[in-house]
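Student: sharing a model that was predicted from the sequence below.
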Amino acid sequence: MNIEVPAGQQPLGRLIAALSRQLTARMAMVLEQHALTEAGWWLLTELAVAPDGGLPLNEVARRARLGASTATLLSDQFAERGLLVRERSPQNRRLVLAQLTEAGRRRVTEVRGQLNELFGGTYARLTADEQQTLSRLLTRMLDPDDAG
């Protein structure tokens, strides 16, 4: 199959991969300062937007696009560091709920601020409408339920 690409443009997959590598490398510098991995960061950010009672650990893993064992390992490490707490759900004792501690919320706020500062120039290259459009399109590409 031969895919035609207009002159001066690169294939979409190549552009997405290049941008991903660039953003990931820059993000890693900030995360390293806080002893966080990329997977750990995604877990914490999902908990930061969770309801007040927290979320089941398996749901956090799904939302962060992590394996269940990775989420469990990270939650163990973050609990030891005082960034989150885990407890059994009062409604279903088989479920483990995870919730950020105040220290965890401060950490997410601090890291998010540094990342926003780091990527602000990149995002500023797009208008507000372009940012919304790109966000909507990328979300659609990532959402397996929206394929089609």
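Tutor: Sure, I can see it.
Student: from here on, just use CA atoms for contacts and neighbour counts.
Tutor: Fine.
Student: contacts only, for the residue nearest in space to the middle of the chain.
Tutor: Using Cα atoms, centre = their mean, the residue of the chain that lies closest to the mean C-alpha position is residue 42, 3.5 Å off. Residue 42 makes contact with residue 64, according to Cα atoms under 8 Å, 6 or more residues apart in numbering.
Student: which parts of the helix or strand encompassing it are buried?
Tutor: Element membership for residue 42, per DSSP states H and E: helix 38-48. Buried residues in helix 38-48, counted by 16 or more other Cα atoms under 10 Å: 39-48.
Student: what's the answer for stretch 76-95, then?
Tutor: Under 16+ other Cα under 10 Å, the buried positions of stretch 76-95 are 78-79, 83-86, 89.
Student: closest one of these to residue 110?
Tutor: residue 83 (13.0 Å; Cα to Cα).
Student: residue 98 is in contact with the closest one, correct?
Tutor: No - applying Cα atoms under 8 Å as the test, residue 83 and residue 98 come out as separate, 10.3 Å apart.
Student: now for residue 15, how many residues are close by?
Tutor: Neighbourhood size, residue 15 [other Cα atoms under 10 Å]: 12.
Student: so which helix or strand takes in it?
Tutor: helix 12-33.
Student: okay, angle between that helix and helix 38-48 too, please.
Tutor: 80 degrees (axes from the mean of the first three to the mean of the last three Cα atoms, to 10 degrees).
Student: who does helix 12-33 touch, helix- and strand-wise?
Tutor: Packing contacts for helix 12-33, counted by 3 or more Cα pairs under 8 Å, 6 or more residues apart in numbering; DSSP states H and E, involve helix 38-48, helix 102-124.
Student: next one for the comparison:
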Amino acid sequence: MTDTDLVDALAQLSFLVQNALAEIGAQHDLSLVQVRLLGVLRDHEPTMQELGRHLGLDKSSISGLVDRAQRRGLVTRTASPVDRRVTHVSITETGQRLATEGAAVFAEHISSLVAGLSAADRRTLTRLAHQVISNGSRVSEEHD
């Protein structure tokens, strides 16, 4: 296998995953970035700045994204008790329900994609994916 084969395989895998997320989002009138927002907020209550960094969005884009999600009752904003200039974003019960439903559908979709792999191959794929993600996090930090 060449590096080109690896790049192509990872790109195609990324497209499969992104398309699955986009389809799930479309069923609930959510954009792909809104789906990602809810996914992040399921387990975290980041500041607006942290959220922007995580989603790769600038300040105005993240503000608009959170505004739209807040109007739909999916998220709330709260001022930091320590620094009133800092705003935290959290998921509402409605947003959590939507995120949980979407995650279940997504898990089913991914399960069907890896159904032909042995248990050992799935464990290997999981381990390698975590390594790539970890490497990606380090590379991102170096570029910040």
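Tutor: Nice, I can see it. For clarity, every value in this text was computed on a predicted model and none was experimentally measured.
Student: fetch the TM-score of the aligned pair.
Tutor: Superposed pair, TM-score by TM-score structural alignment, normalised by the length of structure 2: 0.83. Supporting alignment: 138 aligned residues with a Cα RMSD of 2.2 Å.
Student: thinking again about what came up before, could you measure the residue nearest to the centre of structure 1 against residue 9 of structure 1, distance?
Tutor: 32 Å (Cα to Cα, to the nearest Å).
Student: repeat for residue 114 of structure 1
Tutor: Taking Cα to Cα, one finds residue 114 of structure 1 at 32 Å from residue 9 of structure 1.
Student: map residue 107 of structure 1 across to structure 2 for me.
Tutor: Mapped onto structure 2 by TM-score structural alignment, residue 107 of structure 1 lines up with residue 98.
Student: same check, this time on residue 31 of structure 1
Tutor: By TM-score structural alignment, residue 31 of structure 1 lines up with residue 25.
Student: and residue 59 of structure 1, by the same measure?
Tutor: In structure 2, the residue matched to residue 59 of structure 1 (TM-score structural alignment) is residue 50.
Student: again with residue 118 of structure 1
Tutor: Aligned partner of residue 118 of structure 1 by TM-score structural alignment: residue 109.
Student: okay, now its match: neighbour count?
Tutor: 17.
Student: that one reaches residue 20, doesn't it?
Tutor: Yes - contact status for residue 109 of structure 2 versus residue 20: in contact at 7.3 Å, counting by Cα under 8 Å.
Student: before we move on, back to that, do you know how far the aligned partner of the residue nearest to the centre of structure 1 in structure 2 is from residue 24 of structure 2?
Tutor: Using TM-score structural alignment, the equivalent of residue 42 of structure 1 in structure 2 is residue 36. Residue 36 of structure 2 is 11 Å from residue 24 of structure 2, where distance means Cα to Cα.
Student: next: residue 53 of structure 2.
Tutor: 24 Å.
Student: kindly report the same for residue 9 of structure 2.
Tutor: 23 Å.
Student: same check, this time on residue 14 of structure 2
Tutor: Taking Cα to Cα, one finds residue 14 of structure 2 at 15 Å from residue 24 of structure 2.
Student: what of residue 81 of structure 2?
Tutor: Applying Cα to Cα to residue 81 of structure 2 and residue 24 of structure 2 gives a distance of 36 Å.
Student: corresponding residue for residue 17 of structure 1 in structure 2?
Tutor: Using TM-score structural alignment, the equivalent of residue 17 of structure 1 in structure 2 is residue 11.
Student: please name the residues that touch residue 123 of structure 1.
Tutor: residue 131 are the contacts of residue 123 of structure 1 under Cα under 8 Å, 6+ apart.
Student: hmm, I typed the wrong one, I wanted residue 97 of structure 1.
Tutor: Counted by Cα under 8 Å, 6+ apart, residue 97 of structure 1 has contacts 53-57, 86-89.
Student: still on that earlier bit, higher neighbour count, residue 14 and residue 24 of structure 2?
Tutor: Ranked by neighbour count (other Cα under 10 Å), residue 14 of structure 2 and residue 24 place residue 24 first, with 21 against 12.
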